[in-house]
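*Asks:* Based on what follows, work out the 3D shape:
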Amino acid sequence: MKVRHFISLLDITGYEFRKLISRAIELKKHRDRNYYPFKGKVLAMIFEKSSTRTRVSFEAGMAQFGGSSMFLSPRDTQLGRGEPIEDSAKVISSMVDCVMLRTHSHEMVATFALNSRVPVINGLTDEQHPCQLLADMQTYFEKRGDIKGKTVAWIGDGNNMCHSYIHAAMLLDFHLHIACPDGYRPNQAIVEAAGDHVKFFAAPIEAARNADLLVTDVWASMGQEEEQKLRELAFKNYQITAEVMRAARPDALFMHCLPAHRGEEVAAEVIDGPQSVVFEEAENRLHAQKALLEFLIPGK
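*Replies:* Presented below is the predicted three-dimensional model:
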């Protein structure tokens, strides 16, 4: 049987995306204490970038399914001493049942997958963050139903989260309005592939008009701290404020992958307000990834 990987949302179909959301909601509502499909199975987690939600959700998910997980960093392995990715992939995948990587280079994850005999999951790269979109879309479906035909406003950096929102718009058939400063737009090839699912706006309030969901991310992502001051100037007018939220539909939701910087990309009254679902969104990382692990790991 061909090994399935989850390097990008585009590794699954729209139908499979909706099935994963449905299964995640089911797992969240009905946790069977006698259901241990991964007894004896091991997930290797390679972290080049630090994490809270990614590590806790994958470890907890494997434990709840009766399996185990191991945390690996470049400091703990030969990856940190220059061993080729291809060699590490062949060795590690011969001993575990699945591998999750959270790292800078998207190419590193793709190369690892090409040389792995077991499923490989992209826990985050500088280019994409597909696991977060599983949780975000689960949260929307729980709160408002299917997102097909709806409008999502992305305000801020055209980063890995923005790229995965573009992919989600393609798969789930929603409209994505993007407002970001010049010089910080998403990858043009990714935008072009999405066709008319994506539209750009000059100002956040224009992108947010009649939107069903508003989303943002930090101005400076991990590894960009040296750009903080420059980015503060570039993004100062790209905050989701109460005024921006009022431009959206009255029942619009606010999401953020966290951690958030109140007073920068989002006003405290928004992220802590009644339209914010950021903590349910964060919890859903657990349920969505359990559904993903079920989907990918054979021999359940």
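
*Asks:* Only C-alpha atoms from now on, for both contacts and neighbour counts.
*Replies:* Fine.

*Asks:* which stretches of the stretch 151-300 of the chain form helices?
*Replies:* 160-172, 188-194, 204-208, 228-235, 242-247, 268-271, 278-296 (DSSP state H, counting those that start in this stretch).

*Asks:* Need the contact partners of the fifth one.
*Replies:* What that stands for is helix 242-247. 204, 205, 206, 208, 209, 210, 211, 214, 252, 267, 269, 270 (CA atoms under 8 Å, 6 or more residues apart in numbering).

*Asks:* among those, who's most crowded?
*Replies:* Neighbour counts for those, by other CA atoms under 10 Å, peak at residue 208, which reaches 30 neighbours.

*Asks:* For that residue, list the residues it contacts.
*Replies:* Contacts of residue 208 (CA under 8 Å, 6+ apart): 152, 153, 177, 214, 244, 245, 247, 248.

*Asks:* ok, the first one touching residue 209?
*Replies:* No - with contact defined as CA atoms under 8 Å, residue 152 does not reach residue 209; the gap is 9.9 Å.

*Asks:* any common contacting residues for those two?
*Replies:* Joint contacts of residue 152 and residue 209 (CA under 8 Å, 6+ apart) do not exist.

*Asks:* pretty sure residue 113 contacts residue 122?
*Replies:* No - using CA under 8 Å, residue 113 makes no contact with residue 122, being 9.6 Å away.

*Asks:* the more surrounded of these two?
*Replies:* residue 113 (26 against 23).

*Asks:* Let's compare: structure for the following, please.
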Amino acid sequence: MRTSRRRKLQEEKIVASKAIIERGEPAIPIQKDDDVLAAAARLAGEDLCSISDLSSAEVRAILKLGHDVKRNPHEYRHALDAKQMVLMFEKASLRTRLAFETGINTMGGNAIFVDQTSSPLGEREAIADIARNVERWVDVIVLRTYAHDTITEMAANSRVPVINALSDFEHPCQALADLMTLEEHFGSAAGLNFTYVGDGNNVCHSLMLAGAQLGTNVTVATPRGYSPDIEIVTKAREIAEANGCEVRLLQDPQSAVEGSDAVYTDVCVSMGMEHESTKRAPIFRPFQVNEALMAKAGERAVFMHCLPARRNAEVTDSVLDGPQSIVFDQAENRMHA
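*Replies:* Below is the predicted model of the structure:
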């Protein structure tokens, strides 16, 4: 029964996408770029559960659109008139919530926030039933959850698009904002040497995939036993090969950052894993991003962090607040990407 419904929903999404192309109505009518219009038509009605849901051309188009929205916000003030977006968050949020709410409000739409921190999705009511209700009221569902399966199950049962605003496996919107920020600072992400230092977590997964999509050389340095998921690594390497770049896994942060254009880190204890704090602290201490590590990368290198940061844990104050830090540019671009 569920398989039949999933097939029907997917067919409806494809029909909706084709209808937009036939009517010549791009998702953002005032954006004239042919590549962006083509991507908008292809992505109309589609979910974003993972960066791997997007092609390289679609990632580039999304970022191109994000840059234009940031430069010319007045041109998009009616782009989402009367559109309704619901944010259903199991985890606390500052940047993600405000970026989505401010973004849609600025474009003429409306955001509805549902706090799920005390009542995880699927606990009180089946996720499929939630999807069938919510799809009657809104145009898009944005989820921030503990389990990635919650997002994929919602997407499988919803007639409206579902967007992953963070799960335990990926953080695609963060990665898009990060790549947009790299493009702002370097002109292009293609050919850059990008190094992630720390836990091979959800943010790391999305960055590997997104970087590979744009032709960025990605190096990941993690402690033994904390490497990124092998399926993500395999997928990222396949994408990288097609785009003329590489994905490397190392366990030495010192050698990993040499020659890097960007050094990125995240907390070593993600939300929901607080019980591992004492165990992880000494393991990740050698992976702290400090002035000495940034010196290995060079003066040109920028420092990045998805925030919130645990100051003087995974990164020192001097780096986070220093001249190489672009963390608040990343935060701002969460709204535009």
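
*Asks:* Does the residue nearest to residue 43 of structure 2 when sequence neighbours are not counted fall in a helix, a strand, or a coil region?
*Replies:* By the measure of CA to CA, 6 or more residues apart in numbering, the closest residue to residue 43 of structure 2 outside its immediate chain neighbours is residue 17, 7.1 Å from it. Following DSSP: H, G, I helix; E, B strand; the rest coil, residue 17 of structure 2 is assigned to helix.

*Asks:* ok, residue 17 of structure 2 - contacts?
*Replies:* Counting by CA under 8 Å, 6+ apart, residue 17 of structure 2 touches 41, 42, 43, 44, 45.

*Asks:* with these in mind, which one is nearest to residue 287 of structure 2?
*Replies:* residue 43 (38.3 Å; CA to CA).

*Asks:* Can you give me the distance of the closest one to residue 61 of structure 2?
*Replies:* Applying CA to CA, to the nearest Å, the value for residue 43 of structure 2 to residue 61 of structure 2 is 11 Å.

*Asks:* try residue 6 of structure 2
*Replies:* 28 Å.

*Asks:* Among these two, which residue is more densely surrounded?
*Replies:* Taking neighbours as other CA under 10 Å, residue 6 of structure 2 and residue 61 compare with residue 61 leading, 20 against 17.

*Asks:* so where does the counterpart of that one in structure 1 fall, helix or strand?
*Replies:* Mapped onto structure 1 by TM-score structural alignment, residue 61 of structure 2 lines up with residue 19. If you go by DSSP states H and E, residue 19 of structure 1 is part of helix 14-29.

*Asks:* Ok, residue 163 of structure 2 next?
*Replies:* Per DSSP H and E: strand 162-164 holds residue 163 of structure 2.

*Asks:* counterpart of that strand in structure 1, which residues?
*Replies:* Using TM-score structural alignment, strand 162-164 of structure 2 pairs with 120-122 in structure 1.

*Asks:* quick one: contacts for residue 224 of structure 2?
*Replies:* residue 251.

*Asks:* Please pull up the equivalent of it in structure 1.
*Replies:* By TM-score structural alignment, residue 224 of structure 2 lines up with residue 182.

*Asks:* roughly how far apart are that match and residue 152 of structure 1?
*Replies:* From residue 182 of structure 1 over to residue 152 of structure 1 (counting by CA to CA), the distance is 20 Å.

*Asks:* what residue of structure 2 takes the place of residue 74 of structure 1?
*Replies:* Under TM-score structural alignment, residue 74 of structure 1 pairs with residue 116 in structure 2.

*Asks:* Likewise for residue 86 of structure 1?
*Replies:* Using TM-score structural alignment, residue 86 of structure 1 lines up with residue 128 in structure 2.

*Asks:* shouldn't its match be in contact with residue 153?
*Replies:* Yes - Residue 128 of structure 2 lies in contact with residue 153 (CA under 8 Å); the separation is 7.1 Å.

*Asks:* State the number of residues packed around the equivalent of residue 84 of structure 2 over in structure 1.
*Replies:* In structure 1, the residue paired with residue 84 of structure 2 is residue 42, using TM-score structural alignment. Using other CA under 10 Å, residue 42 of structure 1 is surrounded by 19 other residues.

*Asks:* Please apply the same query to residue 18 of structure 2.
*Replies:* Neighbours of residue 18 of structure 2 using other CA under 10 Å come to 15.

*Asks:* Nearest residue to the match of residue 74 of structure 1 in space, please, no chain neighbours.
*Replies:* Nearest to residue 116 of structure 2 is residue 90, by CA to CA, 6+ apart, at 4.5 Å.

*Asks:* repeat for residue 239 of structure 1
*Replies:* Counting by CA to CA, 6+ apart, residue 239 of structure 1 lies nearest to residue 265, which is 4.4 Å off, once chain neighbours are set aside.

*Asks:* Over to residue 117 of structure 1?
*Replies:* Nearest one to residue 117 of structure 1, counting by CA to CA, 6+ apart, is residue 93 at 5.7 Å.

*Asks:* Who are the contact partners of that neighbour?
*Replies:* 99, 116, 117, 118.

*Asks:* who are the neighbours in contact with the last one?
*Replies:* Read it as residue 118 of structure 1. Counted by CA under 8 Å, 6+ apart, residue 118 of structure 1 has contacts 3, 93, 94, 96, 97, 98, 99, 297.

*Asks:* buried subset of those?
*Replies:* 93, 96, 97, 98, 99, 297 (16 or more other CA atoms under 10 Å).

*Asks:* From residue 112 of structure 1, how far off is the first one?
*Replies:* Read that as residue 93 of structure 1. In terms of CA to CA, residue 93 of structure 1 sits 9 Å off from residue 112 of structure 1.

*Asks:* So which of the buried ones among the contacts of residue 118 of structure 1 are in helices?
*Replies:* Of these, the ones assigned to helices by DSSP state H are residue 93.
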